[in-house]
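K.L.:
structure, please.
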Amino acid sequence: MKKHKLPKIYGKSIRYLLICITGIVCFAVLGIYPNQKTVTSLDNDTAKLETEIREQELLKPLYDDLLRRTRTKVPADLPFPEKGRLDRTKTDDIPEILGSMAHKSSLQLVDVTLDLNTLVKGSQSLSVDVRLNGGFLAFRDFLIQLQGIPYVNEIEEVEIQPADGVKEFRLKLALALK
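P.N.:
Coordinates of the predicted model:
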């Protein structure tokens, strides 16, 4: 059997070999490894987005239901009466008026409080605190009806709080007086 002799590797060839191996290692370290980190980061981002998409798919029926509920018809003619003033002798009718408006709007009138200090001082405005219970859309209808009262100057405060499965609405109204 013949033995094969390996050729002698000369000094320059070894240098070239080392330079090529160094180049390949540098390419792997500088080119492939950072890209691998980027790919891992993109995989994590993709997983987060897939989770968000699943959450959105779960919430879509709820969103569609809320959207359907809010698509109620907006009154074509919103009330914009000429502004007027309430006669001081008719301030006793305010709770009845607000109660009938609440009933028409499917709200429950809890309390109506007139600030009698404004009546005594001879002020041109009467402060009224109103508390109602009911749903959001019914409250919207109540506010539309409230806009139709000519002696309502402004709604000074609106406070909405959850209470026993419904919402509690608190309004502070300023009514114009004669």
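K.L.:
going forward, measure contacts and count neighbours with C-alpha atoms only.
P.N.:
Noted.
K.L.:
helices along this structure, start to end?
P.N.:
Per DSSP state H, the chain has helices spanning 11-27, 33-70, 94-104, 116-120, 136-147. These are given in chain order.
K.L.:
now those in JSON lines, with distance to residue 164 and mean neighbour count?
P.N.:
Below are those laid out as JSON lines (distance: least, Cα to Cα, whole Å; neighbours: other Cα atoms under 10 Å):
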{"stretch": "helix 11-27", "distance to residue 164": "67", "mean neighbour count": "12"}
{"stretch": "helix 33-70", "distance to residue 164": "20", "mean neighbour count": "12"}
{"stretch": "helix 94-104", "distance to residue 164": "18", "mean neighbour count": "16"}
{"stretch": "helix 116-120", "distance to residue 164": "31", "mean neighbour count": "12"}
{"stretch": "helix 136-147", "distance to residue 164": "14", "mean neighbour count": "17"}
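K.L.:
let's see this one next to it:
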Amino acid sequence: MDGIHRQQHSSRQAFIVGGVFLAVICLYALFFIYPSYRLVSRTRQAVVEQTAKIDRLKILYPVLARSKTLEQNPFEHLLPFPDRIRIHRDALSQLSGKIFDTANHNQLTLFESDFDINSLKNDSRFASITVKLKGELFDFRRFLIDIIALDFFDSIENLSISSHKGPIKEFNVTLNIKIKKNGS
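P.N.:
Predicted structure coming up:
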């Protein structure tokens, strides 16, 4: 019986040693292998994110290169207007024709143009003309650019846009024109 008891004792002792060994392996895995696994997992995720970021940057790089070249060019804050001259009062009669031609050139319909008589009576250096047009907004934009390019143009005093059905709109604009004083 003594042999059976020793055999049970050594079997129990082997079982305890095996359990302790298994517990040590589990603790080793818990404290050393699992954190390494999590670190590898995070590293893989970071690599995927960085790869996606690099792909986006590859797409944006030409834009960056273009902006760098544009950054080197000096930027003028003013539009390049031509030198302004004053037209003679006798030439005002031809002004309506120029405005009409400019409107037609930009696919606009000029249906009214009126000079401000008061600006012509006194000794003013400017003449005002009110112009009413019909057409599309982008055509009107081109019209304004062409009018501003005239060398005797001074300023726009009043501008209104009336919307109608569809793309056709009515435009009302008052233009100031530089004119020579009487006797000069």
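K.L.:
hang on, the earlier thing: export the helices of structure 1 to a markdown table and tack on distance to residue 166 of structure 1?
P.N.:
Formatted as a markdown table, the helices of structure 1 follow (distance: least, Cα to Cα, whole Å):
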| stretch | distance to residue 166 of structure 1 |
| --- | --- |
| helix 11-27 | 66 |
| helix 33-70 | 16 |
| helix 94-104 | 15 |
| helix 116-120 | 30 |
| helix 136-147 | 9 |
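K.L.:
what's the match for residue 58 of structure 1 in structure 2?
P.N.:
Using TM-score structural alignment, residue 58 of structure 1 lacks an equivalent in structure 2.
K.L.:
ok, now how distant is residue 58 of structure 1 from residue 17 of structure 1?
P.N.:
Going from residue 58 of structure 1 to residue 17 of structure 1 by Cα to Cα, to the nearest Å gives 60 Å.
K.L.:
can you check residue 54 of structure 1 too?
P.N.:
Note on residue 54 of structure 1: its distance to residue 17 of structure 1, by Cα to Cα, is 54 Å.
K.L.:
cool, and residue 123 of structure 1?
P.N.:
Note on residue 123 of structure 1: its distance to residue 17 of structure 1, by Cα to Cα, is 101 Å.
K.L.:
which stretches of structure 2 form strands?
P.N.:
Listed in chain order, the strands of structure 2 (DSSP state E) span 109-115, 126-135, 153-163, 169-178.
K.L.:
pipe these into TSV and attach mean neighbour count per row.
P.N.:
Shown next, in TSV, are these (neighbours: other Cα atoms under 10 Å):
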stretch	mean neighbour count
strand 109-115	15
strand 126-135	20
strand 153-163	14
strand 169-178	20
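K.L.:
so which of those gets nearest residue 85 of structure 2?
P.N.:
For these, proximity to residue 85 of structure 2 was assessed by Cα to Cα; strand 169-178 is nearest, at 7.0 Å.
K.L.:
hang on, the earlier thing: nearest to residue 168 of structure 1, of the helices of structure 1?
P.N.:
Of all these, helix 136-147 comes closest under Cα to Cα, at 9.5 Å.
K.L.:
which residues of structure 2 does that closest one align to?
P.N.:
Taking TM-score structural alignment, helix 136-147 of structure 1 hits residues 137-148 over in structure 2.
K.L.:
read off where the longest helix anywhere in structure 2 ends up in structure 1.
P.N.:
Secondary structure of structure 2 per DSSP H: the longest helix is helix 34-72. Under TM-score structural alignment, there is no match for helix 34-72 of structure 2 anywhere in structure 1.
K.L.:
next, the buried residues of that helix.
P.N.:
For helix 34-72 of structure 2, a neighbour-count test (16 or more other Cα atoms under 10 Å) marks nothing as buried.
K.L.:
which helices and strands does that helix pack with?
P.N.:
On a contact count with 3 or more Cα pairs under 8 Å, 6 or more residues apart in numbering; DSSP states H and E, helix 34-72 of structure 2 meets no helix or strand.
K.L.:
centre of the chain to it, how far?
P.N.:
Taking Cα atoms, centre = their mean, to the nearest Å, one finds helix 34-72 of structure 2 lying 25 Å from the centre of the chain it belongs to.
K.L.:
who's the closest spatial neighbour of residue 171 of structure 2, skipping the chain neighbours?
P.N.:
Distance criterion Cα to Cα, 6 or more residues apart in numbering; nearest residue to residue 171 of structure 2, sequence neighbours excluded, is residue 161 at 4.6 Å.
K.L.:
same question for residue 175 of structure 2.
P.N.:
residue 156 (4.7 Å).
K.L.:
how much space between the one you found and residue 38 of structure 2?
P.N.:
70 Å.
K.L.:
ok so, going back, which one of the strands of structure 2 lies closest to residue 34 of structure 2?
P.N.:
Judging the strands of structure 2 by Cα to Cα, what sits closest to residue 34 of structure 2 is strand 153-163, at 70.5 Å.
K.L.:
once aligned to structure 1, how far is the closest one on average?
P.N.:
When structure 1 is overlaid, strand 153-163 of structure 2 sits 0.7 Å from its aligned residues on average, using mean Cα distance after the TM-score superposition for structure 1.
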